[in-house]
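Q: Okay, predicted coordinates and the sequence, questions at the end:
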Amino acid sequence: MLLFLLSANFSDCFCAPQLEGHLDQTLVAQHLTKNQQRAYAELLKLRPEPARALLRTEQPRSAGTLLVADCIDFTELMISQDANRYAAVVQAQDERLATLAESPEPGPLRAYARAEIRLHQAAAQVAFEHEVQGAWSLRQAYQQMQATVKRYPDYLPARKTLGMMQFFIGALPEGYRWFLKLLGLAGSVEVGLQNLRVAAQRPNDFQTEAQIILALIHETYYKQGEESSRFIQQLTQQQSDNLLFAYLAISINKRLHHTDQALAAYRSRPSGAGYLPIAYLHHMVADLLLYQGQYAASQRENLLFLQEYRGTHYRKDAAFKLYLASWLSGDQASAERYRRQIDAAGRTVLEEDTYAQRFFDDQQPLNRTLTRARLQIDGGYYREALTTLESFATTAHTSLRDRLEAPYRRARAYHGLQQLDSARYFYARTVALAGDAPYYFAPQSALQLGYLYQMQGQTRLAKTYFQKALTYPKHEYKNSTDTKAKLALESIKQ
């Protein structure tokens, strides 16, 4: 289910039982067979065909074989985003679920496999625009996983998946409450983390998966990126032939603004026969090269991405980045062609695509100096960004957007340099200037001020700014900003 977390951006109704259960140990000891474990290990390396080959010697109707086989199909579908595979994958899931429903196989693995495959199906249905079916499948998966944990409280894989669902359902912004109520779902961030920690700390067939999910949550929502990065680096050192671990190293270093490390991880990634092609890697690397000002190389990578990718997400974002590379390199004809391409293809489900579409719709020209500074900051080149910003000056004709972006970029650069007094000053200036302007600079500034004051132990001020971040109307990054502010407020209460 790790690929569900990597590909999706989803009061507690489950009270976590104590670990000291009194179960029949023949049930508790039920695991994947050695061959099934090896197949799953190959899948975690993103080597689906070697994984399938290992399963061919296994009992085809056993719960472990059905589960790992479904993980293989699901991983290929979600990474490729190939709509031509969707119907066959869902049909195979239905057949596996029917086989498990009729199986006399006892123990927790069968119950877990049913709930896990149903959750795979929910993720696939939502990803391929069958949202109603996906919502119903999610409800079934959640209830089945709850029942599995209740019956087998010591079966840690079920705690891993239930904990993940509890966390993400509990973390959803308030705007989704009506949807959750309609489905009869309630999550809990605290209980979800508790279940994930248990599954991550104690040996089980899916312990590594639980550890990775927990590390990604800590990095994304709790400002523990360096710790999570070190953990991912340890994994890549232990398994240099693991493409998933290399992908995670690239991704987490990119989010932490460690461009050089991310590019090094990309260049040393394993490749060759058996590995699943990941078109999205080209898109990530295109961003990294854009941060460095390597515009032609960035264009080549995004064009490769658009050529190889089968999905509908990130297409608008790729066209926007192609526009930026052409525009910043002085190729106005290509820039205009890519600008029009933003509106021509793809969806606006993801925030990156929404931002690109808004740029197209607003028809408001970007400021070249601020854009260069933004890319330098995204790449972790903070001193260079401050040097770039020195050439920016407002005039009577400067747009409100640019007037807000300038102090925000300075705040981000000073924050990256750990010059926190200067960062706080420019974040506060952005908030004061913004009013109700429909841009993300002020809500992001409020969020960052909350983090800075929380780090200093000034919880009252931190709470004030987290709450303020939630008050801004719809902006490009509202969902992720609101989720982070909500989780930060919950952490203050604890």
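A: Arrived safely. Computed from a predicted model, the values in this text were never measured in an experiment. Residues are numbered from 1 along each chain as shown.

Q: CA atoms for contacts and neighbours, from now on please.
A: Noted.

Q: on contacts alone, who are the packing partners of the helix or strand where Gln376 lies?
A: Element membership of Gln376 [criterion: DSSP states H and E] is helix 368-378. Applying 3 or more Cα pairs under 8 Å, 6 or more residues apart in numbering; DSSP states H and E, one finds that helix 368-378 makes contact with helix 280-291, helix 382-389, helix 400-416.

Q: for comparison:
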Amino acid sequence: MRFIFIIAFIVTIPFSADARQRKFEMNARCQQAYDAIMQLRLKTGLALLEEEKRSNPDNLIPYFLDNYADFFTLFFNEDPAVYGQRKKERAARLNLMAEGPSDSPYYLYTQAAIKFQWALVRVKFGEKWDAVWEVRKAYQTLKENQRKFPSFPLNNMLIGSMQTVFGTIPEGYKWITNTLGMRGSIREGMRLLNGVIASNDPIAQMFREESYYYYCYLKLFVENKPEQLWQFVQQKQLDTRNNYLFALMVANLSMNNQKAAQGIRVLEECNNGPEYAEIHYRNYVMGLLKLERQDDDAIQYLEKFVQNFRGKFYLKEALQRLSWAYYLKGDMTTANRYRQMIPQRGSLETDADKQAQKEAKAGTWPNPLLLRARLLSDGGFYTQARDLLQHKRAQDFPTISEKLEFGYRLGRIYDEMGMDTNAIRLYEATIRIGTNRPEHFAARSALQMGYIYEKMGDKVKARQSFQTCLDMVGHDYKNSLDQRAKAGLLRLDGK
């Protein structure tokens, strides 16, 4: 579900269209409101929109941007009370957009974007099938708009991103996209998106930062090219200090690419004072990053998150991390208290939340040495992690699960340090022992071996490794690992 952050930042802005009544007019005040909302300065943006409604009542843009403000609030904070209050606005705004001039490319585009935004919100509130059908409606509306206005760049920005994501869906779930008529292709999707980024079209340039969001997430999670991702972030000089949304994006990408120090720095340096929306997700990300760096105040951020967050995503994982933090401090009373909360709070929508629940119900605690090495490695502190493990052997650990984790963990450290031969040797040993076990270590080892061979240009061994990952069943993180392995195979096929 983390990947959900790839499509969470959809931005669509209509331009002026001649019409006697309703119109799509992106004037200076609406542009200012849009910029403020996209920086998560929601109060400022909404105030500007109210001014526009009073002075230019036929303009539909303010109502469209209202939806964006609601989207960010609901998607990030997941407050069911706010959801109940704002849910009725979806139909009202779609009806308003339908009153606009149909000869404008924004006529269908705004409707598609609203549908898609609410699909993502519905996912957060457990309305899965409604969300699927909402995505289908959005996709079909966009394709129709693309047929009518093939040169309209915002079509390609959104369709390209959607097609790239659809292209990674594992074979076992392909029937869903085939039935719904949503075809995927990584190559074609990225071609469309890159076209928008490179375009000199004034509209494409106006929304170029939005295309940057898609590019960054897809580069990491689908194309698996982190070097190109960070080079892009540096070249474009993304303003993570004043754009809170950019700061959250870079911190999230850092968390998923073993760059805890970078993520912490970005969140510490960004402006998130009273003018910015209160986003509880920030405390979750900061808490995880600081725990990986073994900072004492990691607990402070995680506790603030679980105390204030009203949603269900990430909660079980956050509680698990809190229990780990106290466990490593030797405070078993508090560690057990947080562990006991895991089955009662949150949901099982993400693989990480599922794994947290499974561990809590098992009643066993991780090996403290392996846990510290895991956290340090996940944060990118490879030398410290290696120093903890390099003088150990698999036989030093009493259970098969710990032996598997040791092999995978040390292999992953060597992998990240560029020591491919050592990494492959440990990955292969983990696969031999762990293929039919419930832990994810063997499947993740196969996936990582696929990445190594892909980097080497050995397509045969890369394909074998990705397929090995897909063939394993009944293990933790099955959905997310399968999606990444599927993306690897598609890259090898040039699709």
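A: Structure received. Please read these numbers as outputs of a predicted model, since none were measured by experiment.

Q: hmm, back to that, now the helices and strands packed on helix 368-378 of structure 1 in CSV, with distance to Ala335 of structure 1 and mean neighbour count?
A: Below are these laid out as CSV (distance: least, Cα to Cα, whole Å; neighbours: other Cα atoms under 10 Å):
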stretch, distance to Ala335 of structure 1, mean neighbour count
helix 280-291, 14, 23
helix 382-389, 22, 18
helix 400-416, 21, 22
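
Q: Nearest to Leu119 of structure 1, out of those helices?
A: For Leu119 of structure 1, the closest of these is helix 280-291, at 23.3 Å, according to Cα to Cα.

Q: Now do the closest one: which elements does it pack against?
A: Short answer (3+ Cα pairs under 8 Å, 6+ apart): helix 280-291 of structure 1 packs on helix 243-255, helix 259-267, helix 295-308, helix 315-328, helix 368-378.

Q: quick one: that helix to helix 259-267, angle?
A: Helix 280-291 of structure 1 runs at 150 degrees relative to helix 259-267, counting by axes from the mean of the first three to the mean of the last three Cα atoms, to 10 degrees.

Q: Arg52 of structure 1 is nearest to which of the helices and strands packed on helix 368-378 of structure 1?
A: helix 280-291 (23.7 Å).

Q: one step back: can you lay out the helices and strands packed on helix 368-378 of structure 1 as JSON lines showing distance to Tyr155 of structure 1?
A: JSON lines is the format used below for these (distance: least, Cα to Cα, whole Å):
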{"stretch": "helix 280-291", "distance to Tyr155 of structure 1": "35"}
{"stretch": "helix 382-389", "distance to Tyr155 of structure 1": "47"}
{"stretch": "helix 400-416", "distance to Tyr155 of structure 1": "42"}
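
Q: and Leu97 of structure 1, which of the ones you listed is closest to it?
A: Each of these has some distance to Leu97 of structure 1 by Cα to Cα; the shortest is helix 280-291, at 30.6 Å.

Q: and that closest one with helix 295-308, angle?
A: Using the same axes, to 10 degrees: helix 280-291 of structure 1 against helix 295-308 is 160 degrees.

Q: hmm, who's touching helix 280-291 of structure 1?
A: Residues from elsewhere that reach helix 280-291 of structure 1, judged by Cα atoms under 8 Å, 6 or more residues apart in numbering: 247, 251, 254, 259, 262-263, 266, 295, 297-302, 304-305, 309, 318, 321, 325, 375-379.

Q: now with 7 Å?
A: For helix 280-291 of structure 1, contacts defined as Cα atoms under 7 Å, 6 or more residues apart in numbering pick out 259, 295, 297-299, 301-302, 304-305, 318, 325, 375-376, 378-379.
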